[in-house]
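>>> Here is a sequence together with a model predicted from it:
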Amino acid sequence: MRHTISVLVENKFGVLARVSGMFSGRGFNIDSLNVAPTHDAALSRITAVLKGDDTALDLCIKQLRKLINVVDVADYKDGQAVLREMILAKVKADASSRSEILQISDIFRAKIVHAASHEVIVELTGDEGKVAAFLRMLEPFGIIELARTGQLALTR
């Protein structure tokens, strides 16, 4: 089962290693891991999407709460949080396909952030379904390179 976990931690050296070590030590496979400072530079938010069973997750959350540098832990159930992911996709775009790529980008409210003679870089933010649908639409043109942030989450 997939779980989205948000861990608010002190922004200190080694905290990420301890938190991710806790996940792997409990047998979770990390699908995505995103870490960045919050509006308070002393704190960082770790958002992790994990695969594992509910019993192990409960134990893992209890163990996380015991770590010194952990301020708060939240397990987001379906509908409890806003989840978003950002991608940058470099796509082949010659003169004949460029307008179609622009139309697809408009439909998905994606932005062209760089254009060159034979390729474009497109930025898209959305939920997992939107990102997957957008990538399926771009595949026929040829995705040269792809970068993804992994999921970010905030409680509703």
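Okay, I see it.

>>> For the rest of this, base every contact and every neighbour count on C-alpha atoms.
Will do.

>>> For G21, give its distance to V15.
For G21, the distance to V15 equals 10 Å [CA to CA, to the nearest Å].

>>> With neighbour numbers in mind, choose between those two.
Neighbour totals were compared for G21 and V15, and V15 leads with 18 against 13 (other CA atoms under 10 Å).

>>> In this protein, what residue spans correspond to helices?
Taking DSSP state H to define them, one finds helices in the chain at 15-25, 54-66, 98-107, 128-138.

>>> Quick one: these as JSON lines, columns for distance to I87 too.
Converted to JSON lines, those look like this (distance: least, CA to CA, whole Å):
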{"stretch": "helix 15-25", "distance to I87": "23"}
{"stretch": "helix 54-66", "distance to I87": "28"}
{"stretch": "helix 98-107", "distance to I87": "13"}
{"stretch": "helix 128-138", "distance to I87": "8"}
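
>>> Which one, of the ones you listed, ends up nearest to A89?
helix 128-138 (8.5 Å; CA to CA).

>>> Just give me how far that closest one sits from the chain centre.
14 Å (CA atoms, centre = their mean, to the nearest Å).

>>> Output the contacting helices and strands for it.
Judged by 3 or more CA pairs under 8 Å, 6 or more residues apart in numbering; DSSP states H and E, helix 128-138 is in contact with strand 81-92, helix 98-107.

>>> other SSEs contacting the first one?
Helices and strands in packing contact with strand 81-92 are listed as strand 119-126, helix 128-138, strand 143-148, strand 152-155; criterion 3+ CA pairs under 8 Å, 6+ apart.

>>> another one to put next to it:
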Amino acid sequence: MAQEVLDDTDLGIIYMLQQNAREIPTSDIADEVGVSAGTVRNRIQRLEDRNIIKGYVPEIDYENAGFELHVLFTCTTETQPSDEFVEEILEQHGVVTVRKLLAGDQNLHVEAIGTGTKDVSEIANNLQECGLDINRSEVLEQEFVQPFNHFGKRITDDE
């Protein structure tokens, strides 16, 4: 079955939601993309049903929440990790993200949050006990995020 293509309205809605999904009213999105608020609500529901929009996740300032260390581990597993294995890693204390890589010896990136060096050492030990070889660990100083601009920026900017 062919995958349904996103039209300009869908792209504009996704772009606007990426800016701040919690705060932006559907009426503002509707004004930006040139449709009614009801159409926006229906389109959002359809995008969720199609699993294009999978959820709405708050952006957490871990340091302000008392978790001073944000660490990125580059790891290796002997084989390409299964989804079940990744779920096991995600269940470990402090782990917030796991990224499977397609190629190369280092095939997993694990992002973890800790309160201090003792906590991060415990997280690293837990990862090794799960069967990961940690090739590198780096403390993240600051992260900058930008919404994927191909999702409707030109539509909302009236270009």
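Looks like it arrived, so ask away. No experiment lies behind these values; they were computed from the predicted model shown.

>>> Quick check: TM-score for this pair?
The TM-score (TM-score structural alignment, normalised by the length of the first structure) is 0.41; 87 aligned residues with a CA RMSD of 3.4 Å.

>>> before we move on, the earlier item: looking at the helices of the first structure, which is nearest to S6 of the first structure?
helix 54-66 (10.2 Å).

>>> Pull out the buried residues from the closest one.
L57, C60, I61, L64 (16 or more other CA atoms under 10 Å).

>>> about what we covered before: dump the helices and strands packed on helix 128-138 of the first structure to CSV, plus distance to R45 of the first structure and mean neighbour count.
As requested, these are exported to CSV (distance: least, CA to CA, whole Å; neighbours: other CA atoms under 10 Å):
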stretch, distance to R45 of the first structure, mean neighbour count
strand 81-92, 14, 19
helix 98-107, 30, 15
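
>>> among the helices of the first structure, which is nearest V35 of the first structure?
helix 15-25 (8.2 Å).

>>> now that closest one against helix 54-66, angle please.
Going by axes from the mean of the first three to the mean of the last three CA atoms, to 10 degrees, helix 15-25 of the first structure is angled at 160 degrees with respect to helix 54-66.

>>> what comes up buried for helix 15-25 of the first structure?
In helix 15-25 of the first structure, the ones that count as buried by 16+ other CA under 10 Å are V15, L16, V19, M22, F23.

>>> Name the nearest residue to the last one, ignoring sequence neighbours.
Nearest non-adjacent residue to F23 of the first structure, counting by CA to CA, 6 or more residues apart in numbering: C60, 7.0 Å away.

>>> From S20 of the first structure, how far off is the one you found?
Separation of C60 of the first structure from S20 of the first structure (CA to CA): 11 Å.

>>> repeat for V7 of the first structure
In terms of CA to CA, V7 of the first structure sits 11 Å off from S20 of the first structure.

>>> Likewise for I87 of the first structure?
23 Å.

>>> so L47 of the second structure is in which element?
helix 37-49 (DSSP states H and E).

>>> next helix or strand past that helix?
Later in the chain than helix 37-49 of the second structure, the nearest helix or strand by DSSP H and E is strand 69-76.

>>> Could you list every helix and strand in contact with that next one?
So strand 69-76 of the second structure, by 3+ CA pairs under 8 Å, 6+ apart, packs with strand 108-114, helix 117-129, strand 133-139.

>>> which of the ones you listed is buried the deepest?
strand 108-114 (a mean of 22; mean count of other CA atoms under 10 Å).

>>> Show me what that strand is packed up against.
So strand 108-114 of the second structure, by 3+ CA pairs under 8 Å, 6+ apart, packs with strand 69-76, strand 95-100, helix 117-129.

>>> Which of the ones you listed sits closest to D10 of the second structure?
Of all these, strand 95-100 sits nearest to D10 of the second structure, with 26.8 Å by CA to CA.

>>> show me what contacts G21 of the first structure?
If you count contacts by CA atoms under 8 Å, 6 or more residues apart in numbering, G21 of the first structure has none.

>>> Distance-wise, check T117 of the second structure relative to L72 of the second structure.
According to CA to CA, T117 of the second structure and L72 of the second structure sit 14 Å apart.

>>> likewise A112 of the second structure?
Relative to L72 of the second structure, and taking CA to CA, A112 of the second structure is found at 6 Å.
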